[in-house]
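1. model this:
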Amino acid sequence: MRNANGGPIGIFDSGYGGLTVFKEIVKLLPQYDYIYLGDNARVPYGTRTFETVYQYTWQCTRTLFEMGCPLVVLACNTASAKALRTIQMNNLPAYPESKKVLGVIRPTTERIGEFTKTRHVGILATPGTIKSESYRIEIERFFPDISVYQEACPMWVSLVENNEMDTAGAAYFVKKHVDQLLKQSPYIDTIVLACTHYPLLYPLIRKFTPPSITIMEQGGLVAESLKDYLNRHQELDSSLSKGSHKKFFTTENPTIFNEKGGIFYEKEVKSTQIFV
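-> Now for the predicted structure:
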């Protein structure tokens, strides 16, 4: 897809969840070319060590660079929490300044003050994202007055990946973790779905959450942040090709990716297998 007019935007995720973010990015910025890469062969990332997540994320980011992407968005909370900073500090200096890597945590945390009135915020995420403390650290950086309460939901990704969102088991585990989060503070008025898989569980999460509580999904926020970033960095924007083309790659079986990916992307997905 690389051409004389620039290269595509790379979108990376450990599996399928990033497609919920990608969908919103394409909706807001349809004019760009995109390459989506899902590292489905090594999912899940949420239970892996910081070093392993960093190694896997960098391998996939480097692959997207080699495919001509000047900009890579880590549409994965675990990768953003465990790998983004290390990649920006240790790997990018060896590349031209035109190469950029962005994550999904900052676009969420820098806006959260607009949503909470009580200044008590809940985070639902994978164990890896919770352990990293990335959300607590970033929210405190932007809004020192906000109290953050976190709940790890180790089963939720598997429920979504296995298309079990409408089962009794899903209802049990969603209610369990929502209840445990809300027990931490009666003043929580905003909950962040800090995993890109969780929007597919939104109906259940909404069912077990008081209607007065705002539930934040990341896709739209990340898309708006990316649009603003490109408006502020015209040199980067001019290095991106604009033909509205999209390509999907997976490190796993493309037939399986196409079937499951369509659920997340809400459109037909045709992928190609790639080895990173």
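
2. please make it C-alpha for all contacts and neighbour counts, starting now.
-> Fine.

3. where along the stretch 101-250 of the chain do the strands fall?
-> Ranges of strands in the stretch 101-250 of the chain, per DSSP state E, counting those that start in this stretch, are 120-125, 147-152, 190-193, 214-216, 246-250.

4. include mean neighbour count when you put those strands into TSV, please.
-> Output for the strands of the stretch 101-250 of the chain, formatted as TSV (neighbours: other CA atoms under 10 Å):
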stretch	mean neighbour count
strand 120-125	24
strand 147-152	19
strand 190-193	23
strand 214-216	19
strand 246-250	21
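
5. one more, for comparison:
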Amino acid sequence: MEQEKQLIGPIGIFDSGYGGLSVFKEIKKQLPQYDYIYLGDNARVPYGTRSFEAVYEFTKECVFKLFDLGCNLVILACNTASAKALRSIQQHDLPPGKKVLGVIRPTTEIVKAFTTSNKVGILATTGTVKSESYKIEINKFNPEIEVFQHDCPFWVPLVENNEMDTEGAKYFVEKDIHKLLEQSQDIDTIILACTHYPLLLPIIKQFVPEHINIISQGPLVAESLKTYLDRHPEIDSKSSKNGSMQFFTTDDPRDFESKAEIFFGQKIKADHIKVS
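-> Down below sits the predicted model:
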């Protein structure tokens, strides 16, 4: 019985920094009963411009740290990590009884419900665009959908520096949306394929025509996790349910706390952690 108790643990949520908190916020809203540990690898951010090998190694270290902290299920609430590291970790590195899920598949599985023109736009980091993960996953489920991509390297710094309401933010958002939409006049759905981007939604809506659907990942990932736990009672039964949250960062916890509220919508307390 004691051994069985030790197998029960919180759900781990990993991101390279703060953006995953916007996904965690939605997960917590839909599944408040579970225990969670959030880990942000802020000391090594950004992941978006790093090589596949670096992102894989960093992500694996953080995932295994969450396993060490008792997590049996880890969500990669980071598009770059999901694009560059998830499949390798799932195929080669998972210990028995441990699971890792990403944020790309829940989004790509459902995109068909939003588009009638079968022309879908992706706004993402450079790393996610280069990986072509969204194209691959969307076409795996819906080969008839044509995918157009554009990377937005300035959007993450704008959000992390709380510059969302500035003229500079408007300039870059308008410029990048224009570059995406000029690829096809028939795009009727845009996926915000970075967890930072929903914080720019008020500005994004100013420059996206009203007939175009804008998809934020948080609610979709939360709903997908709920469905996953319903379908996998063996994982659900190993997930503790006391409604608790812990936050860890590989960088300065005070700095993490000050910025986390922008993404999570409430004040949090964080602790420093070493992962390597």
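
6. follow-up on the earlier one: now distance to V269 of structure 1 too, for the strands of the stretch 101-250 of structure 1, in JSON lines please.
-> As requested, these are exported to JSON lines (distance: least, CA to CA, whole Å):
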{"stretch": "strand 120-125", "distance to V269 of structure 1": "26"}
{"stretch": "strand 147-152", "distance to V269 of structure 1": "30"}
{"stretch": "strand 190-193", "distance to V269 of structure 1": "24"}
{"stretch": "strand 214-216", "distance to V269 of structure 1": "26"}
{"stretch": "strand 246-250", "distance to V269 of structure 1": "7"}
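
7. nearest to V73 of structure 1 among these would be which one?
-> In terms of CA to CA, the element of the strands of the stretch 101-250 of structure 1 nearest to V73 of structure 1 is strand 246-250, at 14.4 Å.

8. contacts for that closest one?
-> Here strand 246-250 of structure 1 makes contact (CA atoms under 8 Å, 6 or more residues apart in numbering) with 33-41, 257, 269-274.

9. make it 6 Å
-> Here strand 246-250 of structure 1 makes contact (CA atoms under 6 Å, 6 or more residues apart in numbering) with D33, Y34, I35, Y36, L37, G38, D39, S271, T272, Q273, I274.

10. for the second one, what are its contacts?
-> Listed by CA under 6 Å, 6+ apart, the contact set of Y34 of structure 1 reads P8, I9, G10, K246.

11. can you put those residues in a markdown table and add secondary structure and distance to P203 of structure 1?
-> Output for these, formatted as a markdown table (DSSP: H, G, I helix; E, B strand; the rest coil; distance: CA to CA, whole Å):
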| residue | secondary structure | distance to P203 of structure 1 |
| --- | --- | --- |
| P8 | coil | 33 |
| I9 | strand | 31 |
| G10 | strand | 30 |
| K246 | strand | 29 |
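
12. compare these and tell me which is most surrounded.
-> Neighbour counts for the contacts of Y34 of structure 1, by other CA atoms under 10 Å, peak at P8, which reaches 31 neighbours.

13. ok, the residue mapped onto M165 of structure 1 from structure 2 - contacts?
-> Structural correspondence for M165 of structure 1 with respect to structure 2 (TM-score structural alignment): M164. Residues in contact with M164 of structure 2 (CA under 6 Å, 6+ apart): none are found.

14. let's see 10 Å
-> W155, V156, P157, L158, K170, V173, L199, L200, L201, P202, I203 (CA atoms under 10 Å, 6 or more residues apart in numbering).

15. repeat for K179 of structure 2
-> Q149, H150, D151, V173.

16. list just the nearest of the residues you listed to Y18 of structure 2.
-> D151 (18.9 Å).

17. structure 1: which residue goes with the closest one?
-> In structure 1, D151 of structure 2 lands on A152 (TM-score structural alignment).

18. distance of its match relative to V192 of structure 1?
-> 12 Å (CA to CA, to the nearest Å).
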